[in-house]
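Q: could you work out the structure for the sequence below:
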Amino acid sequence: MAHTTASRLICQLAMVMVLAACVEGFSLASLSAALHASAPRPQTKMGAGSTMCTAPTMAPRRAVAKAAVLPTQGRTRRPNGYWKVYENVEAEILQLCDKLELNGVMPTEAQLRANSLSSLSDAMQKDMGGFAAVAAKLGLKCSKPRGFWKDFDNVVGELKAWMDSAHCTTLPTQAELRSAGRTDLISAMQQHGGMVAFAEHLGMPMAAPKGKRATGYSVRKQLEQHICEFVEEHGLEGVFPSNHLLTNWGRSDLVKGIERHGGAEHMAKKCGLAIRRAPAELVAVAQDLYEVAKQLGHPDVMPSLELLRSQGREDLASAVERHGGMHTAACMVGMKSSHATVTPRKATTAARPLSVAGGGGSGGARLAAAVSNAKRQLQTADRAARGASSRAVRAMYVSSSG
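A: The predicted structure is shown next:
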């Protein structure tokens, strides 16, 4: 009987030792609890008879919780000295790069700790010369020093290197850079004016997202610079360009940038430019309209929009369009509309000999009468137009003063 009990205890002890070798966190407390639970209970005699019964015992205590700790999911127990072997460090880093899709970039300390590799970070800093030394051995790009991205040339160099490796013929979009894990480039480019600034600096077209126009100007100073360049290029002379003018010239990116930074009023004040509104705007450009008409040989006729644009006066054409078109603007400034003229000046002078030559016959008389009647009609229309223009201008000033 004693021999059987001893052999049973030996077998149980062997099983417990095997379990202790396999399970992390096994302690003597769990071993004592297991032996106490599996040991045979002593038997005693009760009363005068020979009936055998078990002696009452206390219920066994539960094993302490810390004695049954299992390995956490995602963490692997590594043997002692594992991180001192360079091959192990190399394999772990490359595996993490593939997992995070870093594409040739050394993982940061924050990324290592987030993936339960703080021991790897400590080993590189203590035993292997730091992150930069390990990155150089593996051929990976290490994180940049403080202030690196504040230098515009550094950002351009990093962008060119990435574009060469990716064989890009256009400036990459933010989505492409983000999918490649280069959020550092995205942040740096936004600090230096956005995608538009880099596209202009590199002289490369922008790969705009499908159905959208790529816009930048996350920095207000960059937007101010482009607005001033547009004003100087189109001869606006201190006048803030309108949304209509910017859209006509294909600069919807500036329109969106202006809306992003507080609207036209705010940006005009920041740029030191004035916003002209009707009727003051049309009155201000009336003299320019007269000068252009005089250069074209018709000082009293409103030039057409095509003629204004051909003379490089897009500002005048836009002002005329904003005030109702050629006829309405002509009435406001006291000029004739080009639609009301019957013949150009040269054609009229060429037709005079014909009317004189034919003046002796009945056909010539009818022609002269028709010409005279047409002149009277034109004069009547001109007087009516001038009266309407004076009344319209007077009404505008009265309404504006009120």
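Q: only C-alpha atoms for contact and neighbour calcs from this point on.
A: Fine.
Q: can you tell me the element residue 53 falls in?
A: Using DSSP states H and E, residue 53 sits within strand 52-54.
Q: who are the packing partners of that strand?
A: Other elements packing on strand 52-54 under the criterion 3 or more CA pairs under 8 Å, 6 or more residues apart in numbering; DSSP states H and E are strand 43-45.
Q: so what's residue 16 up against?
A: When contacts are counted by CA atoms under 8 Å, 6 or more residues apart in numbering, residue 16 touches 31, 34.
Q: next one: it from residue 29, what distance?
A: Distance of residue 16 to residue 29, given as CA to CA, to the nearest Å: 12 Å.
Q: right, and the helix or strand after whatever helix or strand residue 291 lives in?
A: Using DSSP H and E, residue 291 maps to helix 280-295. Counting by DSSP H and E, the element after helix 280-295 in chain order, helix or strand, is helix 305-310.
Q: does residue 97 sit in a helix, a strand or a coil?
A: Here residue 97 is recorded as helix under DSSP: H, G, I helix; E, B strand; the rest coil.
Q: with residue 138 as the reference, measure out to it.
A: With CA to CA as the criterion, residue 97 and residue 138 are 11 Å apart.
Q: what do you get for residue 393?
A: From residue 393 over to residue 138 the distance is 78 Å, taken as CA to CA.
Q: can you check residue 111 too?
A: For residue 111 relative to residue 138 (CA to CA), the value is 17 Å.
Q: now the other sequence, so there's something to compare against:
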Amino acid sequence: MIRRVDLRGRVAAGEVSDLQAEVNALVPRAVFDVEKALDVVRPICLDVRHRGLEAIREYGEKFDHVRVEDIRVPAAALKTALEDLDPEVRSAFEESIRRVREVSQDELTADIASEPAPGGRVTQRFVPVQRVGLYVPGGRAPLASSVVMNVVPAQVAGVPSLAVASPPQKEFGGLPHPTVLAVCALLGIEEVYAMGGAQAIAGFAYGFGAGVTGCKKVNLITGPGNIYVVAAKRFLLGEVGIDSEAGPTEIAVLADDTADPKHVAADLISQAEHDPMAASVLVTPSEALAAAVEAELPGQVAQTKHRDRVTEALQGQQSAVVLVDDLEQGTAVVDAYAAEHLEIQTADAEERAGLITNAGAIFVGSWSPVSLGDYCAGSNHVLPTAGCACHSSGLSVRSFLKAVHVINYSRDALQEVAGHVVTLAHAEDLPAHGAAVSVRFPGEQ
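A: Predicted coordinates:
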């Protein structure tokens, strides 16, 4: 059901870049050709730029198979969705919101003031992005939890204007999934649009319409989506800011013979449930554990609802049971792989987690499965994929803040450093830069 890759004696800990190349060659990720998808989304985005709301309606009818006249979700629909939400589901979302909000509050950064010279002060202010468009997928599953993960840190950061887009659903009369709407209402989001795909990203980036039915241009777009959403975000980068280019989800599990094979198998399956291109990778020095997990998978897969999707993901080139010489080599391998989600199920899990520098999120021990992070750990589940964890972070309060330097020098403080400024300006052949300082001190230089 899942292939085996034997790295014993083949890959050693060394330069990270060299190891990354080796690991990527031996454990390749699923093909996710964003460049090819750009050819599809480019005309869609440009059409939305020129025709606005009507183009969004037409693409919704073409791709989501439902024509929506009122793209803006009515307030009554949001209210009804929340009223109709199952009380148990509502309670679970409220707890998820509470935990994510608490963690987000702790992420807030105070302004930083420095005084590099007497009378010279530089303050780094953290200010929220003024308007954000949050995208919530609506494909194989209504990811209402993504509403929590996008909205809560933005609210904590102090973003004054938030809009949510989620694809229209034919079975719900052209509205987004009612659970998505209910969570928006629970969080006090009133500006919600029934639009999906590249046309939604373009609608946020360019703005469309006017009045209460229109949507003002946003400054930043966040949230996961399919390859066409990702391609649209890449195409529109610069017109707006984006959080990341999220590809298919992935889990790596570093485990030794203390791990429970039932737990490991369930965790691999949980990520494979997302998408046929999802990656599930077990890295272990224990051949006994590898065999036990391989034996456990078929039975658990047979019992899961989305067994066809899970089977395709587990059998894909992106998934594998990887044998390593020892935990040191295994640690180097998962660090080089830079997984979106990394579980460490070893006897020394907490200490070993401290050795990892490349992962979207690290789940420590047998009682911290990825599913916990997806919903109720308090962490964010919008994370870097495709190895991007080696240079990027997951969504957080910081994603919605800008750092602005405020420079405030007195006359004496400027005069004290003026000579250096003039010297450096002339060294770069920019004499007017120097003159902008020396003109303030006539006859003193």
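Q: TM-score of the superposed pair?
A: Once superposed, chain against chain, the TM-score is 0.20 (TM-score structural alignment, normalised by the length of structure 1); 133 aligned residues with a CA RMSD of 6.8 Å.
Q: residue 251 of structure 2 - how many residues pack around it?
A: 27 (other CA atoms under 10 Å).
Q: could you say what helices and strands whichever strand or helix holds it packs with?
A: Here residue 251 of structure 2 sits within strand 250-255, counting by DSSP H and E. Packed against strand 250-255 of structure 2, as judged by 3+ CA pairs under 8 Å, 6+ apart, are the following elements: helix 261-272, strand 279-284, helix 327-337, strand 341-345.
Q: pretty sure residue 206 of structure 2 contacts residue 51?
A: No. With contacts counted by CA atoms under 8 Å, residue 206 of structure 2 stays clear of residue 51, the gap being 10.7 Å.
Q: okay, these two: which has more neighbours?
A: Per other CA under 10 Å, whichever of residue 206 of structure 2 and residue 51 has more neighbours is residue 206, with 21 against 13.
Q: mind naming the longest helix for structure 2?
A: helix 87-107 (DSSP state H).
Q: in it, what's buried?
A: 90, 93-101, 103-105 (16 or more other CA atoms under 10 Å).
Q: please apply the same query to stretch 253-271 of structure 2.
A: Buried, per 16+ other CA under 10 Å, within stretch 253-271 of structure 2: 253-257, 259, 261, 263-271.
Q: state the pair within those that is farthest apart.
A: Using CA to CA, the two most remote members of the buried residues of stretch 253-271 of structure 2 are 257 and 271, lying 22.0 Å apart.
Q: so what's residue 148 of structure 2 closest to, chain neighbours aside?
A: Closest residue to residue 148 of structure 2 apart from its sequence neighbours, by CA to CA, 6 or more residues apart in numbering: residue 97 at 6.2 Å.
Q: surely the one you found is in contact with residue 152?
A: Yes. Using CA under 8 Å, residue 97 of structure 2 makes contact with residue 152 at a distance of 7.1 Å.
Q: follow-up on the earlier one: closest one to residue 181 of structure 2 among the helices and strands packed on strand 250-255 of structure 2?
A: helix 261-272 (24.9 Å).
Q: residue ranges of the strands in the stretch 1-150 of structure 2, please?
A: 4-6, 112-117, 120-128, 131-135 (DSSP state E, counting those that start in this stretch).
Q: give the other helices and strands that the last one contacts.
A: If I follow you right, that is strand 131-135 of structure 2. Against strand 131-135 of structure 2 (3+ CA pairs under 8 Å, 6+ apart) you get helix 145-157, strand 161-166, strand 220-222.
Q: out of the ones you listed, flag the one nearest residue 332 of structure 2.
A: Residue 332 of structure 2 lies closest, by CA to CA, to one member of those: helix 145-157, at 30.1 Å.
Q: give me the angle between the closest one and strand 161-166.
A: 170 degrees (axes from the mean of the first three to the mean of the last three CA atoms, to 10 degrees).
Q: what helices or strands is helix 145-157 of structure 2 leaning on?
A: Helix 145-157 of structure 2 makes packing contacts with helix 87-107, strand 131-135, helix 178-186 when contacts are defined by 3+ CA pairs under 8 Å, 6+ apart.
Q: mind checking which of these is nearest residue 288 of structure 2?
A: Closest to residue 288 of structure 2 of those is helix 87-107 (CA to CA; 37.0 Å).
Q: list the helices and strands that closest one packs on?
A: helix 145-157.
Q: report the angle between the helix it packs on and helix 178-186.
A: On the basis of the same axes, to 10 degrees, helix 145-157 of structure 2 is oriented at 20 degrees to helix 178-186.
Q: now helix 145-157 of structure 2 and strand 120-128, what's the angle there?
A: 150 degrees.
Q: name the residue in residue 97 and residue 138 of structure 1 with the higher neighbour count.
A: residue 97 (17 against 14).
Q: measure the more buried one to residue 17 of structure 1 for me?
A: Counting by CA to CA - residue 97 of structure 1 and residue 17 of structure 1 are separated by 40 Å.
Q: cool, and residue 252 of structure 1?
A: Going from residue 252 of structure 1 to residue 17 of structure 1 by CA to CA gives 76 Å.
Q: try residue 282 of structure 1
A: In terms of CA to CA, residue 282 of structure 1 sits 99 Å off from residue 17 of structure 1.
Q: neighbour count winner among these two?
A: Set residue 282 of structure 1 next to residue 17 and count neighbours by other CA under 10 Å: residue 282 wins out with 20 against 13.
Q: skipping adjacent residues, who's closest to that one in space?
A: In space, and not counting its chain neighbours, residue 282 of structure 1 is closest to residue 319: 6.5 Å by CA to CA, 6+ apart.
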